[in-house]
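Trainee: Here is a sequence with its predicted model. Questions after.
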Amino acid sequence: MNKVFKDVSLSACVAGFVAVLIGFASSVAIVFQAAQSAGASNDIIVSWIMALGLGMGASCFLLSLWYKAPVITAWSTPGAALLVTSLGGISYPEAIGVFVFAGGLALLTGISGLFDKLMSIVPLPIACAMLAGVLFKFGLSIFDSMFSHTFLVSCMLISYLLSKRFTPRYAVLFVLATGVAFVLASTNMDFSELPIEVGHFIWVWPEWDISALIGVGIPLYIVTMTSQNVPGIAVMRSSGYDTPASPLISWTATASIVLAPLGGFAFNLAAITAAICSGKECHEDPKKRYIAGLSAGVFYLLAGLAGTTVVALFSFFPTAMIASLAGIALLGTIGANLKNAMMDDDIREPALVTFLVTVSGVAFADIASAFWGILFGLVYLFVLKRKA
């Protein structure tokens, strides 16, 4: 632990906080909708938030500490979106059964070593191109948000430019402080009505329905693996971390199985928030960026315990501020991945195809574009090699 305390830095702790802030604020509304689609009461929805915070917090902290790398986990946002439209006609205990089943499939994928073997097939430029495509829309969101909140986003951008010039390690901190200060100064927020309360867990035993397991459980597994875990590993690889993928998949899947009865519907490796914690803005020394994972774990645990309060607090800040903060924090990562994707002349065109397919957002068979981007890029590369 002495080494951990020596490695602690303000920039890494801020990166972890920003990751949690963006992770919650960007998609917690979808989780609410998914819980309501499952027939959850308000008390059970609070249990969902607490279980998700506990699962992400514990997995972030312990995995980052064990592997000494910024291992950032998250709930499956695409999975939650899938559940919103797929749980109609399924009882709440049957929905819990679906969550356990999907987690079991992910666990089998992890312990079999299959995921590591699949990822070893993907060249680094292809993986970087896919990741750049996933992150690209966040960079665009800066200027989309500027159209509706010109002064707010402009101030955040100016803050970023000045801090990058003089104190680059704390650039994201200054951007966050600028955004919060602007919102506080320009609105009349009444924090007296902010609920300060800690919820409680509600355990529901799973029930099993074959049609639900096949019709919802398998798509939930596929969506989580292709749109979350694949980009998550790509983030780590592009940042130079060779942490074995299969154990990470196994542990997040175990968390899904254990916490599903409390509302932890699906845990996986993060991509967007992981990129924030694994870049140079977090820390110049890659060996000390794991502190961001520890920091994110602590903040996730706190957010989970105070789920009701945290959700209400996030509602005070405009979507444009959160979107711009995410985009600005990811600028360096987007640039680095575009550079890595296009460096190799022999793989440049397959990487470009991967990038374009991923950016397009196509979702054949309801499978995310990140998967199709990699598939198209690999096929393109295979054909070129055969031709050669």
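Mentor: Structure's in. What do you need?
Trainee: rest of the way, CA atoms for contacts and neighbours
Mentor: Will do.
Trainee: Grab the most central residue of this structure for me.
Mentor: With distances taken as CA atoms, centre = their mean, Ala270 lies nearest the centre of the chain, 3.3 Å away.
Trainee: Included below, for side-by-side comparison, is a second structure:
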Amino acid sequence: MAGEEGGRPSHQGGLNVETARRQIIEPGPGIASGLRDLPGNLNLKTGSAGLVAAIFGCSGPALIVIGAADAGNLTDGQTVAWLLAIYGLGGLISFVLALHYKMPVTGAYSIPGAALIAGSLATFPFSEAVGAFIMAGVIVLFLGVTGLIGKVMRWLPMPIVMAMIAGALIRFGIGAVTAVSALPIVVGASVVAFFVSMRFVKAVPPVLSALVVGLIAAALTGSFGTSEAGISFVLPELTVPTFTLDAFFAIAVPLAILVVGAENAQATGVLLAEKYAPPVNAMTVISGVGGILAGFLGGHNANIAGPMTAICSSDQAGEKREGRYAATVVNGVLFAGFGIFAGVVVPLILMLPAPLIGAIAGLAMINVLIMAFQAAFTKADGYQIGAFVALVVSMSNITILGISAPFWALLFGAIVSMLVEKPVEIGRRSPAAG
């Protein structure tokens, strides 16, 4: 549960903020409390938001992982083990954090990390890549246990963080528009259903209306595809890791930076925009543990999901902020199930029209984007130039040294603010870590 005091995030259940700062792992209401209140928060809105987030995470991103596996000439068993690691552990992360903190902190894996690995597997044997996955998890775990990541997030000005979020997520809004031209009838019907439902059908979440109408339109127009995943139901095949210095610098370090500087930073910013007080250290620690465990199973990292946290924490998951964690629990169940039955489910999920999935994800992000832009460019908060730099760098989707745009957006935005804006204001404490 997250309260709101004067428009600022507050800890759940009136927890002492100073105590939270001194602890490596931020305190929360506890899993027992989350389970006790879960039935009362499971409803059509939380369920539909969790479903949409799961469909988003189990469709296009799964194809990226499968493509990376193909690039590395992995066996079907190794590919299924990879999917089991990242989806099974991603779902487990959702259970643990959502129930313990009663916040929609949603687990998944690094999608840019999968793309990075696809290129690396042309150079490195998969056993060395697996060793690098484990080392990346150790790096992330170190950042969380030492509290370094929490200190960085407290130091960063929030307008710069919010601008990074707006730039990183704006592609989903743009994708909803471009999807109309790719599949006019299906996506058009879905978009119309979303806004009509928002205006006239208060009992049904607009995103659920959009999904149902879109699926009906796809069925009527014959827009469902045929799966090309090519994975049969086989047992997972584990790979013995090999640890090398080359793989450490080429895979482990960039992957760790992606997890912390892109995925976790996005999720933190989204939760702040929704007036939660995200447990930054705990999110980093569990992402490190998830990375290590996923590595031993043959997967590249299980961590906090940026876009899916945005969907589960938005008002599409219900008006009551304190109940939206139920959407993450629903998503976690579906994610874990997808990992366990990956060989059967992947071909079915990939039959859904990609433009429809993109459009629904974009529609679910509308209010998140509005709040991010408002928080980034509120004149009273300052940092306008730094926030603008963070926005355009994040929107550019550039990759430098194998590290994706969100990390550079935060870095360049902070540097520009220190150079041209009031130095006394830079470093004003953010509420990110309580």
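Mentor: Nice, I can see it. Treat the numbers as computed from the prediction; the structure is a model and nothing was measured.
Trainee: Relative to Met56 of structure 1, how far out is the residue nearest to the centre of structure 1?
Mentor: Distance from Ala270 of structure 1 to Met56 of structure 1, counting by CA to CA, to the nearest Å: 10 Å.
Trainee: Just to confirm, what residue in structure 1 is aligned with Ala49 of structure 2?
Mentor: In structure 1, the residue matched to Ala49 of structure 2 (TM-score structural alignment) is Ala15.
Trainee: so which strand or helix has that match?
Mentor: Following DSSP states H and E, one finds Ala15 of structure 1 within helix 10-37.
Trainee: where exactly do the helices run in the stretch 251-388 of structure 1?
Mentor: 272-278, 290-305, 307-314, 319-329, 331-342, 348-360, 369-387 (DSSP state H, counting those that start in this stretch).
Trainee: and the third one, which stretch of structure 2?
Mentor: Correspondence between helix 307-314 of structure 1 and structure 2 is established over residues 342-349, with TM-score structural alignment as the criterion.
Trainee: Quick check: buried residues in the matching stretch?
Mentor: Neighbour-count burial for stretch 342-349 of structure 2 flags Ala342, Gly343, Val345, Val346, Pro347, Leu348, Ile349 (criterion: 16 or more other CA atoms under 10 Å).
Trainee: Off-centre distance for the helix holding Ala15 of structure 1?
Mentor: 8 Å (CA atoms, centre = their mean, to the nearest Å).
Trainee: And the next helix or strand past it?
Mentor: In N-to-C order, the element after helix 10-37 of structure 1 by DSSP H and E is helix 42-67.
Trainee: post-alignment, the helix or strand following that following helix versus structure 2, mean distance?
Mentor: Counting by DSSP H and E, the next helix or strand C-terminal to helix 42-67 of structure 1 is strand 73-75. Aligned to structure 2 and superposed, strand 73-75 of structure 1 gives a mean residue distance of 1.3 Å (mean CA distance after the TM-score superposition for structure 1).
Trainee: Which part of structure 2 matches strand 73-75 of structure 1?
Mentor: Mapped onto structure 2 using TM-score structural alignment, strand 73-75 of structure 1 spans residues 107-109.
Trainee: residues in contact with the matching stretch?
Mentor: The contact list for stretch 107-109 of structure 2 (CA atoms under 8 Å, 6 or more residues apart in numbering) reads 57, 86-87, 89-94, 300-305, 309, 332.
Trainee: Check stretch 217-235 of structure 2 too.
Mentor: Counting by CA under 8 Å, 6+ apart, 63, 66, 76-77, 80-81, 185-186, 189, 341-344, 346-348, 350-353 sit against stretch 217-235 of structure 2.
Trainee: just to revisit the earlier point, state the distance from the match of Ala49 of structure 2 to Ser141 of structure 1.
Mentor: Relative to Ser141 of structure 1, Ala15 of structure 1 is positioned 19 Å away (CA to CA).
Trainee: These two - which one has more neighbours?
Mentor: Ala15 (31 against 19; other CA atoms under 10 Å).
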